[in-house]
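In: give me coordinates for this.
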Amino acid sequence: MSTTTTTDTTRYAAHSYLADYELHHSNHPSASDSRPNSHPDAQLAQRNPPQWPSNYRRIPPYRPINRDLDQSQRRVYTTTGERIFLFVMFTGVQVNADINRLWNATGGRLAQSVFQYKIGGEW
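Out: Down below sits the predicted model:
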């Protein structure tokens, strides 16, 4: 038995791809208005009605610095769990560095590839 293999080579021209992106203008104005449009939004601007509240604009009223503030009156932590969560969040980098130093001083000497992962161009 014999088999016959044929290869069909199709060549694409870059011009046919670029033809899809060509701009075709159907309406050519004979003369353009040389006078520029002066602020079209100014004509549409309207004033707020008289009953519209204007005593606030998402800006809190000015308060001078309270230099006699008693910090013990502020609630910082509501529960022990919140205190632990915030401590770990704010000191997470330090905790990771401490654990890394501890591992390298103890188990890292014996098993150097346990917590080593290949990244980026190391494959």
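
In: only C-alpha atoms for contact and neighbour calcs from this point on.
Out: Will do.

In: any buried residues in whichever helix in the chain runs longest, and which?
Out: Assignment by DSSP state H gives helix 92-105 as the longest helix of the chain. For helix 92-105, the neighbour count (16 or more other CA atoms under 10 Å) marks no residue as buried.

In: that helix - contacts with which helices or strands?
Out: For helix 92-105, the contact count by 3 or more CA pairs under 8 Å, 6 or more residues apart in numbering; DSSP states H and E identifies no helix or strand as a packing neighbour.

In: would you mind pulling the contact partners of that helix?
Out: residue 88 (CA atoms under 8 Å, 6 or more residues apart in numbering).

In: number of residues surrounding residue 83?
Out: Residue 83: 13 surrounding residues under other CA atoms under 10 Å.

In: give me the element residue 88 is part of.
Out: Using DSSP states H and E, residue 88 falls within helix 80-90.

In: oops, could you answer that again for residue 43 instead?
Out: Short version, using DSSP H and E: residue 43 is in helix 40-44.

In: so the helix holding residue 88 versus helix 92-105, what angle?
Out: Inter-element angle recorded for helix 80-90 and helix 92-105: 70 degrees (by axes from the mean of the first three to the mean of the last three CA atoms, to 10 degrees).

In: please provide the structure for the following sequence as well, for comparison with the first:
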Amino acid sequence: MSDTTDAVKHSHPAHAVKHGASTEAVKHILPEADARRMAHLSAQIATLLYEMSEIFAGAAAVKHDSLEPRYVPSSPAEADADVTYIEIVRGPAGTGCYVTTSDGTSWCEYPCGG
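Out: As a prediction, the model looks like this:
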């Protein structure tokens, strides 16, 4: 929605600090159909992340309930043409990554970069 009269200003300090933004953000209200679609997609993503974290826990021999599912792909600045790192979990030993190479080889690494 581009109409700023419908935008609501709010503050979310934790998010702002993490992303280097000011603590003042603008919340844009979604039309009802878009809000329903976003809720549906968010639920699907949460389910997929949970499933990926279960696979990761099994591969890394880590208790699944000690892991927090997440999805943080390498930034373009960190990207390597041959290797892609995606943070899949956060746990007691740090973040855990799913790593793929250009030849299709993949593995789980815990902690990332270890």
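
In: care to give me the TM-score?
Out: The TM-score (TM-score structural alignment, normalised by the length of the second structure) is 0.23; 37 aligned residues with a CA RMSD of 3.5 Å.

In: what segments of the second structure are helices?
Out: 13-19, 32-60.

In: mean neighbour count, those: which tops it?
Out: helix 32-60 (a mean of 14; mean count of other CA atoms under 10 Å).

In: that helix - contacts with which helices or strands?
Out: By 3+ CA pairs under 8 Å, 6+ apart, helix 32-60 of the second structure packs against strand 68-73, strand 83-91, strand 106-109.

In: isn't residue 85 of the second structure right up against residue 99?
Out: Yes: Residue 85 of the second structure is within contact range of residue 99, at 4.7 Å (criterion: CA atoms under 8 Å).

In: got JSON lines for the helices of the second structure, with distance to residue 69 of the second structure too?
Out: Converted to JSON lines, the helices of the second structure look like this (distance: least, CA to CA, whole Å):
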{"stretch": "helix 13-19", "distance to residue 69 of the second structure": "18"}
{"stretch": "helix 32-60", "distance to residue 69 of the second structure": "6"}
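
In: which of those helices sits closest to residue 25 of the second structure?
Out: Taking CA to CA, helix 13-19 is the member of those nearest to residue 25 of the second structure, at 8.2 Å.

In: mean neighbour count, the helices and strands packed on helix 32-60 of the second structure: which tops it?
Out: Taking mean count of other CA under 10 Å, strand 83-91 is the most buried of these, at a mean of 21.

In: specify the angle between it and helix 32-60 in degrees.
Out: Using the same axes, to 10 degrees: strand 83-91 of the second structure against helix 32-60 is 90 degrees.

In: for strand 83-91 of the second structure, packing partners?
Out: Partner elements for strand 83-91 of the second structure (3+ CA pairs under 8 Å, 6+ apart): helix 32-60, strand 68-73, strand 94-101.

In: tabulate these (JSON lines), appending distance to residue 13 of the second structure.
Out: Output for those, formatted as JSON lines (distance: least, CA to CA, whole Å):
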{"stretch": "helix 32-60", "distance to residue 13 of the second structure": "22"}
{"stretch": "strand 68-73", "distance to residue 13 of the second structure": "20"}
{"stretch": "strand 94-101", "distance to residue 13 of the second structure": "23"}
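
In: and of the ones you listed, who's closest to residue 15 of the second structure?
Out: From these, taking CA to CA, the stretch that ends up closest is strand 68-73, at 15.0 Å.
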